[in-house]
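>>> the following block contains a protein sequence and its predicted model.
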Amino acid sequence: MRVLIVDDHPIIVAGCSAMLAGEGDIEVFNARDAETGLVAFQSHKPDVTVVDIAMPGPSGLELTRRILDCDPAARIVVFSMNDDPIFAARAIEAGAKGYVTKNDDPYLLLKAVREVAEGGVFLMPKIANQLAFEKSGGAVSPLSALTGRELEILRMLGAGLGMAEIAEATQVSYKTIANSCSIMKRKLGARTPMELMKIALEQKLA
């Protein structure tokens, strides 16, 4: 099996690579951001691609969309620090087949990679239960009203990027980003881009 890991944290990449390669039947490749990740995907044609959400430039959600544009049959697992179930929901909506958080047992990633490689879907029980709870009318994340693209923009605002920089990174127009920010302000009750940035930091998006 060929697995590509796209993550900008060298220690995480090294640890995950060692764990997966130690299985004996897994060949591991890695990349550090969305741009090099897409190139690596096209070059190595992995059976499973593991992507982080929060990376410099375009996020793992955006990379997921770009990979699936190249190969609709691609199998992707999102591996993130964020355990808010809304991110798992947006990852699955973007086309990912699995979602694993970095603060859980690392062998869950191995389990997810194997299940997704076999054509399955993997969500940690805790995340799956939280998603079911929200759908049944339980407590709702303040981010639940945002689309995947809006979450991406909010994360970048939290990282200190301006709208022109976000437009360049996401390959859409400045006007589209500005319109998205206006919509997010209404959804989140924010009055200014600075308040959006504050929300991003409070929700630990950046």
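Sure, I can see it.

>>> CA atoms for contacts and neighbours, from now on please.
Fine.

>>> run the chain-centre distance for the helix or strand harbouring Lys175.
Lys175 is part of helix 174-188 when elements are defined by DSSP states H and E. Here helix 174-188 is found 20 Å from its chain centre; the criterion is Cα atoms, centre = their mean, to the nearest Å.

>>> got it, and stretch 37-52?
Distance, centroid of stretch 37-52 to centroid of chain: 14 Å (Cα atoms, centre = their mean).

>>> may I see the buried residues of that stretch?
37-38, 40-41, 46-52 (16 or more other Cα atoms under 10 Å).

>>> adding distance to Ser141 and secondary structure, write these out as CSV.
Listed next are the buried residues of stretch 37-52 as CSV, based on distance: Cα to Cα, whole Å; DSSP: H, G, I helix; E, B strand; the rest coil:
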residue, distance to Ser141, secondary structure
Gly37, 30, helix
Leu38, 31, helix
Ala40, 34, helix
Phe41, 33, helix
Pro46, 34, coil
Asp47, 33, coil
Val48, 29, strand
Thr49, 28, strand
Val50, 25, strand
Val51, 23, strand
Asp52, 21, coil
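
>>> if we look at the helix holding Lys175, which residues are touching it?
Contacts with helix 174-188, where a contact means Cα atoms under 8 Å, 6 or more residues apart in numbering, come from 142-143, 145-146, 150, 153, 163-164, 166-167, 190-193, 196.

>>> which residues touch stretch 91-109?
16, 61, 64-65, 68, 75-83, 88, 112, 116, 120-124, 148.

>>> again, but for stretch 148-165
54, 57-59, 61-62, 90-91, 93-94, 143, 166, 174, 177-178, 180-181, 184, 193, 196-201, 205-206.

>>> repeat that with 7 Å
With contacts defined as Cα atoms under 7 Å, 6 or more residues apart in numbering, stretch 148-165 is touched by 59, 90, 166, 174, 177-178, 180, 196-198, 200-201, 205-206.

>>> and for stretch 58-76?
Contacts for stretch 58-76 (Cα under 7 Å, 6+ apart): 34, 38, 47-54, 91, 94-98, 116-117, 152, 169-170.

>>> ok, and for that stretch, which residues are buried?
Buried, per 16+ other Cα under 10 Å, within stretch 58-76: 58-68, 74-76.

>>> follow-up on the earlier one: next step: the contacts of helix 174-188 restricted to helices.
150, 153, 163-164, 166-167, 193, 196 (DSSP state H).

>>> if you rank these by neighbours, which is first?
Per-residue neighbour counts (other Cα atoms under 10 Å) across those peak at Ile153, which has 27 neighbours.

>>> included below, for side-by-side comparison, is a second structure:
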Amino acid sequence: MTKVLIVDDHPVILRGVRRIMEDAGVGTVHEATDIVAGYRLFHRLRPDIVVADLTFRTGALSGLSLIRQIRALARETRILAFSMHDDPVIVSRALESGATGYVLKDVPAAQFHEAFEAVRAGRSYLPHALATRVAMLGLGARRSPLADLTARELQVLSLLGRGQSYQAIADALAVSYRTVIGASAILRHKLGVRTLAELIHVAVSQDENGFGR
């Protein structure tokens, strides 16, 4: 009997996904509304499938960290990233972190069901349009400025765009203050800016384009 864990901090999303799971004949559905609770439940219950959002109030793109932690603990677990992000860089990072499939939150219920069933069967899932955009990342044309950033660097950049201080970012990502300073320096180098103010301007611009939402 399939066990599923849903990790999302939006009650409406949780209810909707639970209903789809029940319609799909899933025997047991567990829910968590933050990263810490999600990991603890996973560690205790070891569900077959995890449906995880990528963005939580406590930290931009922190769902990537959850995916990596689950993958490191149990490689056989199938993970469906369920997100509003359609940026191919974010999609690519989710897959690199260990997601089995990726589906957008604005798709019809039937498409989400298709994605879930593919992941439940052990197959990867990525909508054709997103797969094409991810494949285009390596071709150089219209290359995203985010393409060379790691998952951690994306998290730091997004939180900078939200006006978070270095210490607040360190607390949100559970890393040291020095780690955030180092990541900021690397971001300035990769994005071709010289000052923190310029870096924050880039971060805000990306956030306005939907990167940090």
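Received it, and whenever you're ready, just let me know what you need. Quick caveat: nothing in here was measured; it's all calculated off a predicted structure.

>>> give the closest residue to the residue most central in space within structure 2 in space, chain neighbours not counted.
With the centre of structure 2 defined as its mean C-alpha position, the nearest residue by Cα atoms, centre = their mean is Leu54, 2.8 Å away. Setting aside the residues directly before and after it, Leu54 of structure 2 is nearest to Gly63 in space (Cα to Cα, 6 or more residues apart in numbering), at 3.8 Å.

>>> and the one you found, what's its match in structure 1?
Aligned counterpart of Gly63 of structure 2 in structure 1: Gly60 (TM-score structural alignment).

>>> Glu76 of structure 2 too?
Under TM-score structural alignment, Glu76 of structure 2 pairs with Ala73 in structure 1.

>>> which helix or strand contains its match?
Per DSSP H and E, there is no helix or strand for Ala73 of structure 1.

>>> please apply the same query to Leu5 of structure 2.
Going by DSSP H and E, Leu5 of structure 2 is in strand 3-7.

>>> tell me which strands and helices that strand is in contact with?
strand 28-32, strand 49-52 (3 or more Cα pairs under 7 Å, 6 or more residues apart in numbering; DSSP states H and E).

>>> mean deviation (superposed) between it and structure 1, please.
Once fitted to structure 1, strand 3-7 of structure 2 is off its aligned match by 1.0 Å on average (mean Cα distance after the TM-score superposition for structure 1).

>>> what's in contact with that strand?
Counting by Cα under 7 Å, 6+ apart, 26-34, 38, 47-53 sit against strand 3-7 of structure 2.

>>> mind running it again at 6 Å?
If you take Cα atoms under 6 Å, 6 or more residues apart in numbering as the criterion, strand 3-7 of structure 2 is touched by 28-33, 38, 47-52.

>>> report the two of the residues you listed separated the most.
Thr33 and Asp48 (18.5 Å; Cα to Cα).

>>> which residue lines up with Val175 of structure 2 in structure 1?
Using TM-score structural alignment, Val175 of structure 2 sits opposite Val172 in structure 1.

>>> which SS class is its match?
Classification of Val172 of structure 1 using DSSP: H, G, I helix; E, B strand; the rest coil returns coil.

>>> first-to-last residue distance for stretch 53-73 of structure 2?
19 Å (Cα to Cα, to the nearest Å).

>>> repeat that for stretch 159-173 of structure 1.
19 Å.

>>> which parts of it are buried?
Buried residues in stretch 159-173 of structure 1 (16+ other Cα under 10 Å): 159, 161, 163, 165-167, 169-170.

>>> got it, and stretch 27-36 of structure 2?
Under 16+ other Cα under 10 Å, the buried positions of stretch 27-36 of structure 2 are 29-35.

>>> so how far is that stretch off the chain centroid?
16 Å.

>>> over to stretch 78-93 of structure 2?
On Cα atoms, centre = their mean, the centre of stretch 78-93 of structure 2 falls 6 Å from that of its chain.

>>> ends of it, what's the gap?
Using Cα to Cα, the two ends of stretch 78-93 of structure 2 sit 16 Å apart.

>>> mind listing what's buried in it?
So stretch 78-93 of structure 2, judged by 16+ other Cα under 10 Å, has buried residues 78-93.

>>> out of those, what pair is the most spread apart?
Largest pairwise distance in the buried residues of stretch 78-93 of structure 2, by Cα to Cα, is 22.2 Å, between Arg78 and Asp87.

>>> residue in structure 2 matching Leu108 of structure 1?
For Leu108 of structure 1, the residue aligned by TM-score structural alignment is Gln111.

>>> just give me the neighbour total for its match.
Neighbours of Gln111 of structure 2 (other Cα under 10 Å): 14.

>>> element containing it?
Per DSSP H and E: helix 109-120 holds Gln111 of structure 2.

>>> so how far does that helix sit from its counterpart in structure 1?
Helix 109-120 of structure 2 sits 2.1 Å off on average (mean Cα distance after the TM-score superposition for structure 1).

>>> the helix or strand that comes right after that helix corresponds to what range in structure 1?
Beyond helix 109-120 of structure 2 on the C-terminal side, the first helix or strand identified by DSSP H and E is helix 128-136. Here helix 128-136 of structure 2 aligns to structure 1 at residues 125-133, judged by TM-score structural alignment.

>>> how big's the offset between that stretch and structure 2?
So stretch 125-133 of structure 1 averages 1.1 Å relative to structure 2 (mean Cα distance after the TM-score superposition for structure 1).

>>> identify the residues contacting Ala21 of structure 1.
Glu27.

>>> and the gap between it and Arg2 of structure 1?
10 Å.
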